[in-house]
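>>> here are the coordinates; sequence isn't available:
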């Protein structure tokens, strides 16, 4: 099953959702700001993305620059920061089985379909 972790207020996330709709394959939408991820879910997504937690952080967000920038954080601390401040999570994330992409640009979704 394909899942998109979506923020409706984000234009890139809306583009990803639109691309999935055009592909015509069934998918699930998770509005992660309303349905917060668990630590296990976020950790699993990061593994499927094959990246480090910091690579999923929106480091230009005010909450990051004011609270975390310049600090030496462990992977676990970065994950905890994303769980505490969900807007720090890069979006949209699309998962298909064992594969996942941050769909920026939206065409990256086609890599895992």
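It's in. Just so you know, these numbers come straight off a predicted model, no measurement behind them.
>>> Please make it C-alpha for all contacts and neighbour counts, starting now.
OK.
>>> Any idea how many residues pack against residue 57?
20 (other C-alpha atoms under 10 Å).
>>> What residues sit buried inside the lengthiest helix in the chain?
Ranked by residue count and defined by DSSP state H, the top helix of the chain is helix 11-23. For helix 11-23, a neighbour-count test (16 or more other C-alpha atoms under 10 Å) marks 12, 13, 14, 15, 16, 17, 20 as buried.
>>> Does the first one touch residue 91 like I think?
Yep, that's residue 12 we're talking about. Yes. Contact status for residue 12 versus residue 91: in contact at 7.3 Å, counting by C-alpha atoms under 8 Å.
>>> put this beside the first:
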């Protein structure tokens, strides 16, 4: 089964989670989401796999730093994440129909093959 990590190499938790995967002998598909941002459909799929609402996947500190308005609904949060991928919480690890945030990195263990 393939493993994908939405990764930001500048983020310590993201680097730790990637290292954790590699230590287990897993060579994940690495998506540098700041360079290749997920589109609306991809984000909706990730949210479903994570079992989160869009607002829960937003890094509030980065959202505030960018001076973005508070969206009124799910579609607004998703639109902001598509336009400003920096506000997406990371890392996200996807295995099949499940996904986990690597915060802490150990949380991804429960979905690994």
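All right, it came through fine. Predicted model, so just to flag it, every value in this text is computed and none were measured.
>>> Let me know the TM-score between chain one and chain two.
The TM-score (TM-score structural alignment, normalised by the length of the first structure) is 0.92; 109 aligned residues with a C-alpha RMSD of 1.0 Å.
>>> Overlap in contacts, residue 12 and residue 91 of the first structure.
103, 104 (C-alpha atoms under 8 Å, 6 or more residues apart in numbering).
>>> Which residue is the nearest non-sequential neighbour of the most centrally placed residue in the second structure?
In the second structure, the residue lying closest to the centroid (C-alpha atoms, centre = their mean) is residue 92, at 3.4 Å. Counting by C-alpha to C-alpha, 6 or more residues apart in numbering, residue 92 of the second structure lies nearest to residue 101, which is 4.6 Å off, once chain neighbours are set aside.
>>> Just give me the match in the first structure for the one you found.
Matched across to the first structure, residue 101 of the second structure falls on residue 102, judged by TM-score structural alignment.
>>> distance of its match from residue 66 of the first structure?
24 Å (C-alpha to C-alpha, to the nearest Å).
>>> Between those two, tell me which one has more neighbours.
Neighbours were counted for residue 102 of the first structure and for residue 66 using other C-alpha under 10 Å; residue 102 has more, 20 against 10.
>>> show me the contacts for the more buried one.
49, 90, 91, 92, 93, 94, 108.
>>> Give me the neighbour count for residue 88 of the second structure.
When neighbours are counted by other C-alpha under 10 Å, residue 88 of the second structure comes out with 27.
>>> Residue 80 of the first structure now?
By other C-alpha under 10 Å, neighbour count at residue 80 of the first structure equals 16.
>>> which SS state does the equivalent of residue 110 of the second structure over in the first structure fall under?
Aligned by TM-score structural alignment, residue 110 of the second structure pairs with residue 111 of the first structure. Following DSSP: H, G, I helix; E, B strand; the rest coil, the label given to residue 111 of the first structure is helix.
>>> same check, this time on residue 4 of the first structure
Assignment for residue 4 of the first structure (three-state DSSP): strand.
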